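Participant: structure for the following, please:
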Amino acid sequence: MLPLITFLVVSNWYAKNVVREKISETYRNTLDIFVRQTDRNLQEINNYLYKMATLDTDVGLLMSSPYGSDNYVLTKVRIQNEINRDIGFYNHLIDTIFLFNESKKSDLIISTSGPYGISQQVLQKNISDIIKSENKLISRNQWLIWKDSILPGEHFAIKTVPVTEGLYVGAIIKMSDIREQLSIQWDDGAIGESGIYKNNGKSLIEPLAGSPPQMTLEQLLVKDEPYRTVTDKTSGQNYMVMSRSSEHADITFNIGIPESNILKGLPYFQKATYFLAFGVILIFAMYLFFIRQIVIKPLQQLIAGMKKISLGMLDMRLKTNETVELVILAKTFNNMAEQIKTLKIGMYEEQLRAQKIELMQLQAQINPHFYMNSLNIIYNFAVLKDYEPVKQMSLHLADYFRFIMRVNRDLISLEEELKHVANYIEIQKLRFPSKLVCEFDLPPESKELMLPALSVQPFIENAVIHGFVNRKQTFRIKVAGSIFAAHEKKYLLLTIEDNGTGFPEGILPGLNGAGPLPQADTSRLGVQNVIQRMNLRYCGEVKISFSNATKGGAVVELLLPLQ
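Facilitator: So this is what the prediction gives:
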């Protein structure tokens, strides 16, 4: 076997040198083409931003009109239409185009191919710091690399161009989009590993194929050599590593090709390997049969045990044999499984405690405005020496707060909740005599339904606060219910309807879960409180929908499971 092994070593050494040179040349050319194309795209977007800043008349007119004037608004509309058109043209390159008016209340005009709210939050949070950092760049053609956890993928490249003092046009490119373009060149996971890094050695994007090799970033970033051979510390695998840096951004593109993949195509190496393997099989057949009982079976048991542990079967334990090493391995595995089981049980218990505490905190929230208004009403009646309303108001107010402060009960009946609603309406009737009417139409069997406290009253309060605008006509609220069966379960459909102004159209998507509520809209805290408590209590089985009636007024529907 010695001549065969000598031939294999020499041919392998010679083939490695030849193949490395040819393979590295091919992949360097591919990487160079990709990096040059990326730089051309960045330069093209630079040119677009400079043209927009210098030649677009609407952008120039924006600063000449007073903020909020008709000319200013019309100019913004024209600019918005223009960048909406351009974002479609550059959709494969640009994620967001924006104008930032720093001198006029930090006004933002945004067009994006992604979620508008996320792009708006990222810019509002970071644009001032980005402009300051860009002013420190040596070249104005350079793109700044920024990070924000709100954005998918976190990292993005951003470029701003000043139009006049305080007015900037800019664009955002997500690093994840560049990664997708890179993955087109390396779409086969067996080819190698790819990554995007900052030039200072800090990784921006996770490698595209498989798990990253265990190498330092200093080893992966190759600047002055065509390629570098680096060894993975964990697997012992040798990688051919090549890097190229962008001219317009502080990023470096990296590829690492396993040498085992490079050598797959060598026919002589493969034939020699086959002959050698055949000889080894003949010589060591008996030895393999012997170690099957000593090593392979215990390892198979270990693999089966690991699979069962991964599926959640934490009672799995390994049996030991006479091999000292495998006895230690089996004992270590059994100890690990026991620790995982203990940790998982502790984690579930802690999660349940945290949910219960959160439920109690949410249930204990009090509306301070309602409290202060009620005290003012008592004061006014006392000044007028009208003591009978003072008595009624004091009793109703005491009952009201006695109810909402009872956080020691997880659930109450619907009948108790409706009594609390009636008590709240009586307080409001003292504020607005002969102007409030509340009707209840529910089946008798529904009143025994158990639900978290303050599940209905916040919707009534929200209707009075936001819907009762026209104080000259009577404001009517109707609470109706019906019981029906679906999917072998019984449900109560609870409808709360009023004849007020209804929900603003911009609020409905946020209330129905299709988008966020406006940040300044804190008056609907009680409604959000109810939604969160219902989801905690019923694990998402409750459905709450918000809409406007055709004849005017707000409609809230609660679908509750009968328990």
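Participant: going forward, measure contacts between C-alpha atoms and count neighbours the same way
Facilitator: OK.
Participant: element containing K356?
Facilitator: Following DSSP states H and E, one finds K356 within helix 324-363.
Participant: determine the set of other helices and strands touching that helix.
Facilitator: Other helices and strands packing on helix 324-363, by 3 or more CA pairs under 8 Å, 6 or more residues apart in numbering; DSSP states H and E, are helix 297-310, helix 525-538.
Participant: kindly recompute the last result at 7 Å.
Facilitator: Taking 3 or more CA pairs under 7 Å, 6 or more residues apart in numbering; DSSP states H and E as contact, there are no helices or strands that helix 324-363 lies on.
Participant: list the buried residues of it.
Facilitator: L326, V327, L329, A330, F333, N334, A337, K341, L359, M360, L362, Q363 (16 or more other CA atoms under 10 Å).
Participant: so can I have JSON lines of those residues showing distance to M242?
Facilitator: Putting these into JSON lines (distance: CA to CA, whole Å) gives the following:
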{"residue": "L326", "distance to M242": "41"}
{"residue": "V327", "distance to M242": "44"}
{"residue": "L329", "distance to M242": "40"}
{"residue": "A330", "distance to M242": "42"}
{"residue": "F333", "distance to M242": "40"}
{"residue": "N334", "distance to M242": "44"}
{"residue": "A337", "distance to M242": "42"}
{"residue": "K341", "distance to M242": "45"}
{"residue": "L359", "distance to M242": "55"}
{"residue": "M360", "distance to M242": "57"}
{"residue": "L362", "distance to M242": "56"}
{"residue": "Q363", "distance to M242": "59"}
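Participant: to compare against the first, here's the next sequence to fold:
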Amino acid sequence: MTFTKTLRFRLLAGFIAVIVPLAVALFMLNLYAMNVVRDEVSQSTTNFLSIHVNQIDNSLEKVGNYLLRLVSSKNYYSDLIGLSIYPEGSSNYFFAKQRIYNSFQDEITSNSYVVVDTFFTYTEKYNELIASQVDYASSQKMNEMLTRFIHNGSLSNSHTWQIVEDAQRYYLVRTEQIQIEPNVYVGALIPVENLMKDLRSLDLGPTGQAMLISNNAVSLTDTTWDNTSLQDMVRKLSVKTEPYQIMNNPDNGKDYILVGFPVMQAPVMLAVTIPDTDLLQKLPYFQRGLVLIPIGLVLLLIMFWIVLKQVLHKPMNSLIRGMRRTAQGDFSIRLSEGATQEFKFLNETFNRMVSQIRSLKINVYEEMLKTQEAEFRHLQSQINPHFYLNSLNIIHSLSKLGHNDLVMEMAHHLTDFFRFITRANREYITLEEETEHIRNYLEIQRLRFPQKLTFEMTVPREYKNQSVLPLMIQPFVENAVVHGMKTGRHVFHITVEARSCSENPGVMEIVIADNGIGFSAETLERLNSGLTTETANSGSLGILNVQHRLKHKYGRSVSIRFQNRTPANNGGELTGGAEVTLRIPFDASKEGNQTDV
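Facilitator: The predicted structure follows:
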């Protein structure tokens, strides 16, 4: 195999033939155009920002003058003082509040404050806030923010704008205090994003940004620049000597043009960063120059694309499609020979592997499914005949004692119990059906052990239609009654609860707990290590049954945990007991919602 016929040589030769002439031409044009682009773009952006910053300063000054008029003009002064003088529930107090609110609305409407969201007044004496918003939908949100601002002790009479952060948003707030009644304040609130609205028309490229930065180098708007870069921006804009500055973004390693101005009325400055690599798009002469690149270069690109498609793209896509169809179970796919020696070897190897997999997989897989299904049906049909005999003995004893009402109750529960057993050949049932069956079982046992057995079942309404395997919970409840009940007068209490798993919201937990004698250390170790046919005894065959059935249906997504409850003092009696936790996925099947015929 010669090197000239390999894929690596063909790709390298095509890359050199196309990229080198193109790189030389673009490099020469870039050297000529870059400085011109920087000067034009920076000058245009500087002019726009200068106008915008002047508008911000004028708006902030206008708002400040209005607040000063409020605390000094006779038209408003009397109403503001009245908020502190009049009783809180009086009509004078109410009308003073209404006149102040109306004055805020009139001021916003008549002067068209674009940046202001809220004018407000606050009475310290009654701890009452009166606020007016331009946007009514944001009224409650602004009121909550102002309340936090006031309660944090941020009120002042400094005649300056303050930067306030609340819920990861920044605001400019200015307050003025009435001198005669120092517990009355008026103020204005401006969300920082309102100062940036007019900058949305700027074309800053895909990674360019317009941002508002505090004098302490804190970005008040979203930005990708780090704190060190922001501090460098503040330093360069504070001592600006050139129309623009060059900034390097350490996040992506690119150079940016920095243009900005400080806002005189507030401790902030407006900054714009424009990607240096995108400036060529703003030079029309350079764009026309790109069109005049020799036609031969375009022909080389077209030829390179055709060769690359035939040599690499076409055989590679064919191989990928074959792999995808094989992963989906289609073993009839075969690939044609490749144009290069590398793809010829790959395609022949792929065809041989697909043929071998097809001849081996199908029979083994089908046989495994049959074996698993047969084992599952056998495990699901197992029942305990001792329970039937005990139940009949109870009915016989109650009948001899003349307790016909208890005989009727026992017969009713047995009827429901046996009806469930005869219908338990379904693959899935609802959790409500399973718990109702357990309730019948426990009612029968309570008749067998009067005054010694109580139970409680907690199944939220939203879990009742969840699908579970039949007879999945009963073996644990039956083992608790048979092996966990203490002798003497101790009342045995058992609980069954369904709940969502805190560790995985997609898993349901079913907890069976009692206050009996609990598990021995040997039994706990044997149960939690996983039962097998060899390690299971007569008392744990039902648990082994459930483990096998759950494993067949849910695989590794199911778990059973056995533990002893922490002993607690209950009326002078030390109680503990056993606890079993089953974890199964939610909605494994919808068959539980079907109706038997």
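Participant: quick one: TM-score?
Facilitator: After superposition, the two chains reach a TM-score of 0.46 (TM-score structural alignment, normalised by the length of structure 1), with 310 aligned residues with a CA RMSD of 4.6 Å.
Participant: nearest to N126 of structure 1, of the buried residues of helix 324-363 of structure 1?
Facilitator: Nearest to N126 of structure 1, judged by CA to CA, of the buried residues of helix 324-363 of structure 1 is L362 at 32.3 Å.
Participant: I figured that closest one hits N529, correct?
Facilitator: Yes. Using CA atoms under 7 Å, L362 of structure 1 is in contact with N529, at 6.4 Å.
Participant: the helix holding K356 of structure 1 versus helix 525-538: what angle between them?
Facilitator: Per axes from the mean of the first three to the mean of the last three CA atoms, to 10 degrees, the angle that helix 324-363 of structure 1 makes with helix 525-538 is 140 degrees.
Participant: packing partners for the helix or strand hosting A17 of structure 2?
Facilitator: Here A17 of structure 2, judged by DSSP H and E, is contained in helix 7-72. Helices and strands touching helix 7-72 of structure 2, as assessed by 3+ CA pairs under 7 Å, 6+ apart, comprise helix 74-85, strand 255-263, helix 295-308.
Participant: tell me which of the ones you listed is the most buried.
Facilitator: Of the helices and strands packed on helix 7-72 of structure 2, the one with the most neighbours on average (mean count of other CA atoms under 10 Å) is strand 255-263, at a mean of 22.
Participant: other residues contacting it?
Facilitator: Under the criterion CA atoms under 7 Å, 6 or more residues apart in numbering, residues 42, 46, 49, 53, 57, 237, 244-249, 268-276 lie in contact with strand 255-263 of structure 2.
Participant: immediately after the longest strand along structure 1, which helix or strand?
Facilitator: Longest strand in structure 1, counting residues (DSSP state E): strand 475-486. Toward the C-terminus, strand 475-486 of structure 1 is succeeded by strand 489-498 as the next helix or strand (DSSP H and E).
Participant: buried set for the helix or strand following that next one?
Facilitator: Moving toward the C-terminus from strand 489-498 of structure 1, the next helix or strand (DSSP H and E) is helix 508-511. Within helix 508-511 of structure 1, the residues scored as buried using 16+ other CA under 10 Å are L508, L511.
Participant: so where do the strands sit in the stretch 101-250 of structure 1?
Facilitator: 107-112, 144-147, 155-164, 167-174, 193-198, 203-205, 228-231, 238-245 (DSSP state E, counting those that start in this stretch).
Participant: and the angle from the last one to strand 193-198?
Facilitator: Translated: strand 238-245 of structure 1. Using the same axes, to 10 degrees: strand 238-245 of structure 1 against strand 193-198 is 40 degrees.
Participant: re earlier: let me have the helices and strands packed on helix 7-72 of structure 2 in CSV, extended by distance to F94 of structure 2.
Facilitator: Shown next, in CSV, are these (distance: least, CA to CA, whole Å):
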stretch, distance to F94 of structure 2
helix 74-85, 9
strand 255-263, 39
helix 295-308, 79
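Participant: Y185 of structure 2 is nearest to which of the ones you listed?
Facilitator: Across the helices and strands packed on helix 7-72 of structure 2, Y185 of structure 2 has its closest neighbour in helix 74-85 (8.5 Å, CA to CA).
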